[in-house]
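Novice: coords below, sequence missing:
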């Protein structure tokens, strides 16, 4: 089994995985067929390394079940993830969402990863996000997700997470990188941005916080959307989660240059409002649509800082093949380019002191 993180190399099993698979097969009244095992690496993941494992179903009594195949998903945790989120909390979130009927079931843990139920659905492509019918399904599913009752804390995590990640980035980065990415002024930017865009009218919900196309699946037979991968999920302003989804339309992680973002693909006003109308339901007033659309645009700034810091930290701790620094550079660049255009005049002056440029 090929694993390219946590020190594993081609042909070596992560500790405990083989034993776990044998135990699972036994619980299903089956025999784990190592000789017939097929391993497929799923590309596009930038936090973990993900595989599907398939093997012929063989019952303990020798029945081959008519040539049936058992498939599970194996997630090997990436390096340095404890800097981004608490793994125990993420697993509790995973289990709670499973109880709510969201995503795959957790089948078991091994030392550096876990085994999940395999969902027989298609992972979306970057192009799928632009399809109006698919976008409408995503909008409705996001609304359902945001309304979930999840364990506390139910306060927005965004701003504390940004400050924590900034502290980690300062500890990890070389002086040259710290200067290039302007880490010395980001604490001020985070504070001023929080004051500028956090408002009492904004709805707080349970947010996924990483609604890129690779974390959305669709069953083409019944048009059912499934949201997966909850590592970054927390309570946050719903406008932030929608902003993240819109920003992800600039990405295609299945190219020869997956780190390159194309912001000419960022959705225009008409497309954004069409999505928001579907999210709010057809009975929503245009005033409500306009207000949420405005809030979403403002939260794109926080989203650029969020993933910019994530990329910079990942460049120092991850062994996944991805140009994290260039990705971070593009996200920070978008923050500085769009800040003045998004924020209104009075806030612009406060957010752009001469020393920041």
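Specialist: Received the coordinates, thanks. From a predicted model like this one, the values you see are computed outputs, not experimental measurements.

Novice: When you work out contacts or count neighbours from here on, use the C-alpha atoms and nothing else.
Specialist: Noted.

Novice: Touching, residue 265 and residue 248? I think so.
Specialist: No - at 9.4 Å, residue 265 does not count as touching residue 248 under the criterion of CA atoms under 8 Å.

Novice: In this model residue 307 seems to touch residue 335, though I could be wrong.
Specialist: No - here residue 335 lies out of contact with residue 307, judged by CA under 8 Å, at a distance of 10.6 Å.

Novice: So which of these two has more stuff around it?
Specialist: In terms of neighbours (other CA atoms under 10 Å), residue 307 is the more surrounded of residue 335 and residue 307; the figures are 22 against 19.

Novice: Report the contact partners of the more buried one.
Specialist: Applying CA atoms under 8 Å, 6 or more residues apart in numbering to residue 307 gives the contacts 328, 331.

Novice: any idea whether it is helix, strand or coil?
Specialist: Following DSSP: H, G, I helix; E, B strand; the rest coil, we place residue 307 in the helix state.

Novice: burial measure for residue 162, as a count.
Specialist: Residue 162: 21 neighbours (other CA under 10 Å).

Novice: isn't there a strand covering residue 53?
Specialist: Yes - with three-state DSSP as the criterion, residue 53 is located in a strand.

Novice: hold the first one in mind and look at this next one:
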């Protein structure tokens, strides 16, 4: 069990964030001289607020994460803690030290987040592909029910029928992103993807580049932020990661991996997952997986498009969620007919 402290951290100001982090550190690192603590606020996230605290070495810092406003409505925080423990025991993620009223405190992962440039370097994407395969082989004991469509429908159930801001509601209607139309898209997509019979494994489900940490000393990667980790359709994780090459603040779909890059990535991934040499991975397997991954790019667009609209209703962070959500759904609609027509083998 992970202990829970009756401490609430005010993440709205730097003073409140540091004050709260000090209170947490009194329990987690009681021997550190608290008048000599160093702080670093990480601003890359679009859901939570994160601060690193250390005494002597920055590599030994402890992370204090304050949950985003109302994220408890669509993220099961107790399940997240259990998942992080399983992942840590599998040597694939950080140790959780303690929970508090509105957040978590856990170990720092040395390294730097990937960028849209570094993720394309061969030594990096190979490390990523192998780490994804390792994650997919973790046995959590959960029933193998994919989270994709239950999570999508949870997001939809929390979405208002109409935005209170008239200008935002006008944009939503004009872009065809009303709750009714999104629900129809979800039903249609589920009917298209489920018959493929893709394997269900433990997935990270949110492999954007900033959730992947590169350790240049070890030439290895570690994943962070397991808020959405759960059993899911295996190709979803890869499709979602490929989509994330395109960014968040400024989406650029030309950065999506080329067919040649996809094949190389999948060959590396399947070799690790199957426990064979790369030259033993069949061309047929690679092409099957490339088809599956292409299909599930639509699921990634729809899930995070709805998430963006939902976040716009709740988040206090400075990010243009509604533009992001509308853009993801626009890409779904742009690619849908082409991808639906794609002939992909059904898993027997």
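Specialist: Sure, I can see it. This structure is a prediction, so every number in the text was calculated from the model and none was measured.

Novice: Now the TM-score, please.
Specialist: Overlay of the two chains. TM-score (TM-score structural alignment, normalised by the length of the second structure): 0.86; 323 aligned residues with a CA RMSD of 2.3 Å.

Novice: sorry, back to before: of residue 265 and residue 248 of the first structure, give the one with the bigger neighbour count.
Specialist: Legend: neighbour count by other CA under 10 Å for residue 265 of the first structure and residue 248, higher for residue 248 (22 against 14).

Novice: which residue packs closest to the more buried one, ignoring adjacent ones?
Specialist: Leaving aside its sequence neighbours, residue 248 of the first structure sits nearest to residue 212 (CA to CA, 6 or more residues apart in numbering; 5.4 Å).

Novice: Can you tell me what that neighbour aligns to in the second structure?
Specialist: Alignment note (TM-score structural alignment): residue 212 of the first structure maps to residue 208 of the second structure.

Novice: Equivalent analysis for residue 20 of the first structure, please.
Specialist: That one, residue 20 of the first structure, aligns with residue 24 by TM-score structural alignment.

Novice: tell me the secondary structure for its match?
Specialist: Taking three-state DSSP, the label given to residue 24 of the second structure is helix.

Novice: Work out for me the element the residue mapped onto residue 170 of the first structure from the second structure sits within.
Specialist: Using TM-score structural alignment, the partner of residue 170 of the first structure in the second structure is residue 160. Residue 160 of the second structure belongs to no helix or strand when assigned by DSSP states H and E.

Novice: Contacts only, for the residue most central in space within the first structure.
Specialist: Nearest residue to the geometric centre of the first structure (CA atoms, centre = their mean): residue 210, 2.7 Å. By CA under 8 Å, 6+ apart, the contact set of residue 210 of the first structure is 230, 232, 233, 241, 244, 245.

Novice: Now check the second structure for the residue matching residue 118 of the first structure.
Specialist: Counting by TM-score structural alignment, the partner of residue 118 of the first structure is residue 108.

Novice: mind checking how far residue 214 of the first structure is from residue 195 of the first structure?
Specialist: According to CA to CA, to the nearest Å, residue 214 of the first structure and residue 195 of the first structure sit 32 Å apart.

Novice: More neighbours: the two, which one.
Specialist: residue 214 (21 against 12).

Novice: Narrow the contacts of residue 210 of the first structure to those in helices?
Specialist: Per DSSP state H, helices hold the following members of those: 241, 244, 245.

Novice: Quick check: closest non-adjacent residue to the last one.
Specialist: Just to be clear, that refers to residue 245 of the first structure. Leaving out its chain neighbours, the residue that sits closest to residue 245 of the first structure by CA to CA, 6+ apart is residue 211, at 5.1 Å.

Novice: before we move on, the earlier item: wait, the residue nearest to residue 248 of the first structure touches residue 242, no?
Specialist: No - counting by CA under 8 Å, residue 212 of the first structure sits too far from residue 242 to count as a contact (10.6 Å).

Novice: So these two - more neighbours on which side?
Specialist: Ranked by neighbour count (other CA under 10 Å), residue 212 of the first structure and residue 242 place residue 242 first, with 30 against 23.

Novice: residues in contact with the aligned residue in the second structure for that one?
Specialist: Mapped onto the second structure by TM-score structural alignment, residue 242 of the first structure lines up with residue 238. Residue 238 of the second structure sits next to residue 293 when contact means CA under 8 Å, 6+ apart.

Novice: same deal with residue 346 of the first structure?
Specialist: Residue 346 of the first structure touches nothing, counting by CA under 8 Å, 6+ apart.
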